[in-house]
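Undergrad: Predicted model follows, preceded by the sequence.
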Amino acid sequence: MAPYQTIKDWPEADRPREKLLAMGAQSLSETELLAIILRNGNAGKSAIDHARLLLQQFGGLRGIDEATASEISGVKGIGPAKIAQLKACLEIAKRIGSQKWETGQPLHSAADVYHHFRENLGRAKREFFYVVLLNNKNRKIREVKVSEGSLTASLVHPREVYNPVIRESAASVIFVHNHPSGDPAPSAEDIDITKRLKEVGDVMGVRVLDHVVIGHDRYFSFNDRGML
């Protein structure tokens, strides 16, 4: 039998904490994120092993959130300290998610956009495309639904996207749409549409700050990935 290895024994590029610092939290799987919260393993299992077991036993992050402390304590190796860490982090996430991005509030990051749209778009069965209008201080003016259905060039036409921008004299915009599949990775069509809309914005003098794709419990930001 191979000797037990802790995460510290892994190559640095494979360790969840180092990977997060190098590539950003959105690049980590749910298992890796949970492992960082759990911090370390025990009983001959690594934090990754414990995280994987929790996700399997409770059916995902939502199941862990809904489980009681008593139910979680039934998982071998998960004691009061780890339960408290899990519950505290999940509660913080819920409180952030409950903070709506109201008109007049400034934009700080793609995460702000994700948390605002997650409740309505994160589990939607159809694709929706929105344009968020911002003033010259990156404060929200309003959001406009441009299309509903499969994201195609015919449905997301620059004319329909930029009409409300002109009416509201917006200085900048953020595009938002969802993937019903749950995987927010952009398709070739997403990339092409974003490129065309960015080109039109450049001609009009309207800054395109981001295009955020909403998935199940995660998102993809064109700006964060340097794709704008």
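TA: All right, it came through fine.

Undergrad: switch to C-alpha atoms for all contacts and neighbour counts from now on
TA: OK.

Undergrad: For Leu155, which non-adjacent residue is spatially closest?
TA: The spatially closest residue to Leu155, leaving aside those adjacent along the chain, is Ser147, at 6.2 Å (Cα to Cα, 6 or more residues apart in numbering).

Undergrad: Touching the helix or strand in which that neighbour is found from outside, list them.
TA: With elements delineated by DSSP states H and E, Ser147 resides in strand 140-148, which encompasses its position. Outside of strand 140-148, the residues within contact range by Cα atoms under 8 Å, 6 or more residues apart in numbering are 102-107, 126-135, 155-156, 160-161, 164, 168, 170.

Undergrad: put this beside the first:
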Amino acid sequence: MEKQLPQLTATEVRLVYKTKVKPSDRVQLSNSVETYKFLISTWDEEKLELQEQFKVILMNCKNRVLGIYELSTGGMTGTVADPKLIFMAALKANANTIIVAHNHPSGDPNPSIVDKNLTKKVKDAGQLLDISVHDHIIVTRDFYYSFADMGLM
């Protein structure tokens, strides 16, 4: 007597990329000053000095912005930045390049050891996936810190 195998089912996974914005209408970021101004213009002003948030700017190969992914909102001194979620967003948006960013509610833009370790981890993961991590920007109301400008990318 032959044993019947149970019917196996699996969820279908589809990769879809849709955009309604023409490439020529997308913001192009070419340096940290432009990136900081862009981030400040899109940041929730009520959270800038209250809660730490982590965001990912998703860009095409010409550094034109495809979108901004708000990865997390945390407390006054930290938030979670899961590299898997960073690159899930990048892959879904068909991004060639990303810039990661978070704010420091304290107003001090200098990176912590945790910030430096995360930057290295994200940069290394990007290399594996052929997604360039151009910068990690730490945002405050008046200043910013650019890992790229400091030669750390």
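TA: Great, that's in hand. The structure presented is a predicted model; accordingly, all values stated were derived computationally and were not measured.

Undergrad: Which residue in the second structure aligns with His108 of the first structure?
TA: The equivalent of His108 of the first structure in the second structure is Ser30 (alignment by TM-score structural alignment).

Undergrad: Would you map the strands across the second structure?
TA: Under the criterion DSSP state E, the second structure contains strands at 53-59, 65-73, 97-103, 132-139, 144-146.

Undergrad: Phe38 of the second structure and Val114 of the second structure, how far apart?
TA: Spatial separation of Phe38 of the second structure from Val114 of the second structure under the definition Cα to Cα, to the nearest Å is 25 Å.

Undergrad: which residues does the most centrally placed residue in the second structure contact?
TA: Using Cα atoms, centre = their mean, the residue of the second structure that lies closest to the mean C-alpha position is Val56, 1.8 Å off. Under the criterion of Cα under 8 Å, 6+ apart, the contact list for Val56 of the second structure reads Ile68, Tyr69, Glu70, Leu71, Ile86, Ile98, Ile99, Val100, Ala101.

Undergrad: what residue of the second structure takes the place of Ala51 of the first structure?
TA: For Ala51 of the first structure, no residue is aligned by TM-score structural alignment.

Undergrad: which SSE is Ala51 of the first structure in?
TA: Take DSSP H and E as the rule and Ala51 of the first structure turns out to sit in helix 47-58.

Undergrad: Beyond that helix, next helix or strand please.
TA: Tracing the chain past helix 47-58 of the first structure, the next element assigned as helix or strand by DSSP H and E is helix 61-66.

Undergrad: Relative to the second structure, which residues correspond to that following helix?
TA: Aligned by TM-score structural alignment, helix 61-66 of the first structure falls on no residue of the second structure.

Undergrad: downstream neighbour of that helix in the secondary structure list?
TA: Scanning the chain past helix 61-66 of the first structure towards its C-terminal end, the next helix or strand to appear is helix 69-72 (assignment: DSSP H and E).

Undergrad: Can you name every helix or strand that the helix or strand following that following helix contacts?
TA: The C-terminal neighbour of helix 69-72 of the first structure among helices and strands, as given by DSSP H and E, is helix 80-97. Helix 80-97 of the first structure sits against helix 30-38, helix 110-121, with contacts defined as 3 or more Cα pairs under 8 Å, 6 or more residues apart in numbering; DSSP states H and E.

Undergrad: The second structure: matching residues for the shortest one?
TA: It stands for helix 30-38 of the first structure. Residue correspondence for helix 30-38 of the first structure in the second structure, counting by TM-score structural alignment: none.

Undergrad: just checking, what packs against that helix?
TA: helix 16-23, helix 47-58, helix 80-97.

Undergrad: Which among the ones you listed is found nearest to Gly205 of the first structure?
TA: helix 16-23 (31.6 Å; Cα to Cα).

Undergrad: if I pick the aligned residue in the first structure for Pro111 of the second structure, what's in contact with it?
TA: Under the alignment (TM-score structural alignment), Pro111 of the second structure maps onto Pro186 of the first structure. Residues touching Pro186 of the first structure, when contacts are defined by Cα under 8 Å, 6+ apart, comprise Val213, Phe220.
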